[in-house]
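Engineer: From the sequence below, what's the structure:
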Amino acid sequence: MKKFLYLILLALLLCSCSDDEKINFHGSDITKAKINGNFNLIDQNGIERELSDFNGDVVAIFFGFTNCPDVCPTTLIELKEIYKKIDSGKFQVLFVTLDPERDSKEVLKEYLSSFDKAFIGLTGSSENIVKMAQQYKVYREKVGEGERYTIDHGSAIYLIDQLGAVRLRYPYGFKIEGIIEDIRKLID
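Structural biologist: Predicted structure coming up:
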């Protein structure tokens, strides 16, 4: 009986020494969804970009479009506040247009300069944009005809860890203090 108790104590001790402690995040942990975050798009400077270009950084990805009247500018202002509070050498913000017909690299460059010149805007073919939106499970629908159309879209922020895994998702309006804490956890 004593031997049995010692074995139980030993097992409990070994379990408590595990390195696999679960980190508690504020955002929704979507790691198990195994989202393929890879992409091949063009930034506002004409440089081809893929997710691996940002290995070593925690990356925030937001999908939107430059003619968006409310959600996109509000979210980019929040991302600017977050960016100012994080060591920018280890954190990058990517804005992926859902309107490649109007959002050329030049348009993205001008638009993002209103928020932070360090932000990277990504555009590409409609096919590549739709593919990336589908990978991240981002809702996107063109509404209206002609030049007066708009884009209905999902408004979440996604966090990618330093190894390129899509880890966390934040709905529109999420408190930035929670996002900042989560970014710091991923950096550490």
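
Engineer: When you work out contacts or count neighbours from here on, use the C-alpha atoms and nothing else.
Structural biologist: Noted.

Engineer: for the protein, what spans make up the strands?
Structural biologist: Listed from the start of the chain, the chain has strands (DSSP state E) covering 28-29, 40-43, 48-50, 58-64, 91-97, 120-123, 140-143, 150-153, 157-160, 166-170.

Engineer: wait, which of those strands is closest to L186?
Structural biologist: strand 58-64 (7.0 Å; C-alpha to C-alpha).

Engineer: Show me what that closest one is packed against.
Structural biologist: With contacts taken as 3 or more C-alpha pairs under 8 Å, 6 or more residues apart in numbering; DSSP states H and E, strand 58-64 sits against strand 91-97, strand 157-160, helix 176-187.

Engineer: Let's compare: structure for the following, please.
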Amino acid sequence: MASLFPANLRRFLRTVHVNRQTTSILLFAAAFLLAIALPVMPSLLNHSGFYGMALDEPGERLNDYQPPRNGLAFIFFGYRQCGTVCPVQLVNLMELSQRFHGADVEFLFVTLDPENDTPEALEQTTASLGEAFRAYRPENHRAAQKLASAYNDFAVKQVGTTKDLIAHSANLHVVTGDFRRRLVYTTPDLNLELVEQDIRRLLKENKSESPI
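Structural biologist: Have a look, this model is predicted:
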């Protein structure tokens, strides 16, 4: 019996080691999932009454774009050759632009494909969408990815496909004049009546908070 003890001990130690590895993996996975969930936690924990996902956190500033000082801007990441979610969201934004005609609300299209979306092409696109539309063109696709990631979006170019298609989020981000993120809409399937109510509520809050 005594001769079996070292073997049993070795098996016990191996089991402890495996369990520690498993625990470490589970902890890492939990930390990763928590990091993903953090941006949406305020909305999950706070019954704000907004239709969109309510946030109150700083967003990434854009060098060549300034939202309306006391208004709001919708930021959407996409690209001109997208044939999936982009057309649907752009139709949503066009209708919203009509609902907020004359209000301090702008719509910023950030291209994820700056190599193909030239400044001239983007200018032509925004002109066709309406006077409240603007465009932002990062230096390259990697810079566009980094910017999208700062807004908790994703963008992955599928190299090797016919037109180098880009898989990406379809989120709409609503920011204030100082790029503070206030709302996120995570689907193109939107109730625009409720979106309009959200935006009018935020505009009213901005007006009440602005200095006289």
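
Engineer: Superposed, what's their TM-score?
Structural biologist: Here the TM-score for the pair of chains, by TM-score structural alignment, normalised by the length of the first structure, is 0.75; 156 aligned residues with a C-alpha RMSD of 2.0 Å.

Engineer: sorry, back to before: relative to K3 of the first structure, which of the helices and strands packed on strand 58-64 of the first structure is closest?
Structural biologist: Closest among those, using C-alpha to C-alpha: helix 176-187, at 41.4 Å.

Engineer: Mean neighbour count, the helices and strands packed on strand 58-64 of the first structure: which tops it?
Structural biologist: Compared across these, strand 157-160 shows the largest average neighbour count, a mean of 24 (mean count of other C-alpha atoms under 10 Å).

Engineer: picking that back up, comparing the strands of the first structure, which comes out most buried?
Structural biologist: Sort these by mean neighbour count, taking mean count of other C-alpha under 10 Å, and strand 120-123 sits at the top with a mean of 27.

Engineer: Which stretch of the second structure lines up against it?
Structural biologist: Matched against the second structure by TM-score structural alignment, strand 120-123 of the first structure falls on residues 134-137.

Engineer: related to what we said a few turns ago, got a markdown table for the helices and strands packed on strand 58-64 of the first structure, with distance to I61 of the first structure too?
Structural biologist: As requested, those are exported to a markdown table (distance: least, C-alpha to C-alpha, whole Å):
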| stretch | distance to I61 of the first structure |
| --- | --- |
| strand 91-97 | 5 |
| strand 157-160 | 5 |
| helix 176-187 | 13 |
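
Engineer: Share the number of residues neighbouring the alignment partner in the second structure of K105 of the first structure, please.
Structural biologist: Taking TM-score structural alignment, the alignment pairs K105 of the first structure with P119 from the second structure. Neighbour count for P119 of the second structure, taken as other C-alpha atoms under 10 Å: 13.

Engineer: P119 of the second structure and R134 touch, don't they?
Structural biologist: No - applying C-alpha atoms under 8 Å, one finds P119 of the second structure not in contact with R134, separated by 11.3 Å.
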